[in-house]
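Q: Please find the sequence and the predicted model below.
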Amino acid sequence: MKTHGSLSKVPAHAVANVRNDMYLMSEALRLLEKKHPIRFDAETAANVQAFARLLDHATKFIPLWVKIAVAIALGLGTMVGWKRIAITVGEKIGKTHLTYAQGASAESVAMSTIAAADMFGLPVSTTHVLSSGVAGTMAANRSGLQTATLRNLLMAWVLTLPAAIALAGGLYLLFRALG
């Protein structure tokens, strides 16, 4: 960066490396502050914090078009699949229908789990958390679980990551070939 003056003047072949270095520096500062706090004088501490903010601003952002595309995809997916999801979670995980108490318990556990994951910055799937909560209430109530549905849910959870990787990789190669 010092050589070129700004990120916009860095040659295209070097941008990825510069961004990666900026991200690594930001993470190093964050971890250093968290695990091994160093006591700086007030001016140096303010400069380090300002530098970390600038690094985060440059590397940890989501472009507007990505936010819009994700919102549209989630909205369309929910519009198309809501009924199947609701029936699977509410009626097909257990051998009996979900009672109000079981639903409230599953939702409370899901809310707490998602809030804790958010607090610690952990990635979780709200659908996985809620489905597990429903299965837990069915098991605790001795209502019985439908193993075929649980097996299908487990397979969907396991296969989601490799399928997403393959799809993203394929689209990347396609777009790179077109562009």
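A: Happy to help now that I have it.
Q: alpha carbons only for contacts and neighbour counts from here, please
A: Fine.
Q: Just give me the residue closest to the centre of the chain.
A: Ranked by distance to the mean C-alpha position of the chain (C-alpha atoms, centre = their mean), the top residue is P123 at 4.3 Å.
Q: wouldn't that one be in contact with T113 here?
A: No: with contact defined as C-alpha atoms under 8 Å, P123 does not count as touching T113 (11.1 Å).
Q: before we move on, which element is the residue nearest to the centre of the chain in?
A: Per DSSP states H and E, P123 falls between elements, in no helix or strand.
Q: Just give me the neighbour total for the nearest residue to it once chain neighbours are set aside.
A: Nearest residue to P123 in three dimensions, chain neighbours excluded: A117, at 6.8 Å (C-alpha to C-alpha, 6 or more residues apart in numbering). Residues near A117, counting by other C-alpha atoms under 10 Å, number 13.
Q: what does V15 give?
A: V15 sits with 15 neighbouring residues when counted by other C-alpha under 10 Å.
Q: take a look at this one as well, against the first:
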Amino acid sequence: MDPFLLMVIAIIVALLFDVMNGFHDTANAVATVIYTKALPPQVAIGMCALMNMVGPFLLGTAVAKVIATSIIPPERLTIAIVIAGLMGAIIWDLITWYYGLPVSSSHALIGGLVGSGLAAIGISGVKLGGLTNIVLALFISPVVGIALGLAFMYLIGRFIISRMSRERAHSIFKRIQVLSSAAVSLTHGSNDAQKTMGIIAMFVAVTYNSTPVIEPWIVVACAAAIGLGTAMGGWRIIRTLGERIGKEELSPSQGFAAETATALTIAVGSHIGAPISTTHVISSSIVGTVMAGGTGVLNKEVVLNILTAWVLTIPVAAVGAAISYFALKLVGI
């Protein structure tokens, strides 16, 4: 196949993954603000889409550079490997969306790249040092989310809610929760859209035998794709985060605490180039806010199902990517 045509096809697949990422992860920012009734659903999703588009332009491209250079050795990279990795991630995202499970598109993408790299090259097809650092960041971030969610909820309850009526506290946090929700969307766009930027930079580098560079047109295309996916809304996962993690619906103060914890964690990750999962951080932050009221109010069955899906994400995406790679080879790609 003509190398340029193959690159174009690959970029389209990457942007489809970016759309799926936005669709799958809409819940990250809007579940809390919808279920606390701080914003109507369509307004919340529209704001989320806009902030996801703006995010990549404000917080740099450090994450994209990590994705482009730290998983598969650039000199061993082929477009078929990356397309297969994306396909493995898309398949897992679709499965988990159907079951309403808030899993990480970041984990799925990394698992997909690992699976296709191993299928194509073997153990030398994966940079173990770079992969270790990425996976470490992905696993530490939920712990940070729980801790910050719990801490923020404790501070809010101790110093704000205890000093006013419940109704007044709800009214105040409904208003300021709009800002915290926007901050989550902004940081989600900055971190998650960058992963696809790194992928597209790989395609261009392979086609023209050059070093991966994050060009301005890549930033624009990925920002638009993730914004489009976000605007479509992922209602199955929104319901899980808004209704099912706790045995009671989230309060506005819980929503604010979880969103603030998430936005802070993701902003730091984007700044240092750590491709962490917004899904994992917001889910764990919500768990932290619920735990502030006692672990007895957690819906443990739902939390266990989510954790199981998290554990399965990398291996299942890797297997899907490996199968996709062999299928691509059969059709001559």
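A: Looks like it came in fine. Model, not experiment: these values are computed from the prediction.
Q: follow-up on the earlier one: quick one: the alignment partner in the second structure of the residue nearest to the centre of the first structure and G269 of the second structure, what's the gap?
A: Counting by TM-score structural alignment, P123 of the first structure lines up with P275 in the second structure. Going from P275 of the second structure to G269 of the second structure by C-alpha to C-alpha, to the nearest Å gives 7 Å.
Q: joint contacts of those two?
A: Residues touching both P275 of the second structure and G269 (C-alpha atoms under 8 Å, 6 or more residues apart in numbering): N191.
Q: Spatially, what comes nearest to Y98 of the second structure if we skip its sequence neighbours?
A: Y98 of the second structure's closest residue in space is R236 (C-alpha to C-alpha, 6+ apart), at 7.1 Å.
Q: what's the spacing between the one you found and L250 of the second structure?
A: Counting by C-alpha to C-alpha, the separation of R236 of the second structure from L250 of the second structure is 17 Å.
Q: Next, the contact list for the match of P123 of the first structure, please.
A: 63, 66-67, 106, 134, 137-138, 191-192, 195, 269.
Q: Need the counterpart of L150 of the first structure in the second structure.
A: By TM-score structural alignment, L150 of the first structure lines up with V303.
Q: can you list contacts of stretch 78-88 of the first structure?
A: T149.
Q: Sketch out the helices for the first structure, chain order is fine.
A: Secondary structure of the first structure by DSSP state H: the helices cover 12-35, 42-59, 64-87, 100-120, 126-140, 147-178.
Q: most tightly surrounded among these?
A: Of the helices of the first structure, the one with the most neighbours on average (mean count of other C-alpha atoms under 10 Å) is helix 126-140, at a mean of 19.
Q: Can you state the mean residue-to-residue distance of that one versus the second structure?
A: Superposed on the second structure, helix 126-140 of the first structure shows a mean distance to its aligned partners of 0.5 Å (mean C-alpha distance after the TM-score superposition for the first structure).
Q: which secondary structure elements does that helix contact?
A: Counting contacts by 3 or more C-alpha pairs under 8 Å, 6 or more residues apart in numbering; DSSP states H and E, helix 126-140 of the first structure is packed against helix 100-120.
Q: Contacts for the helix it packs on, please.
A: If you take C-alpha under 8 Å, 6+ apart as the criterion, helix 100-120 of the first structure is touched by 123-124, 126, 129-130, 133-134, 136-138.
Q: Kindly recompute the last result at 7 Å.
A: Contacts to helix 100-120 of the first structure, defined as C-alpha atoms under 7 Å, 6 or more residues apart in numbering, come from residues 123-124, 126, 129-130, 133-134, 137.
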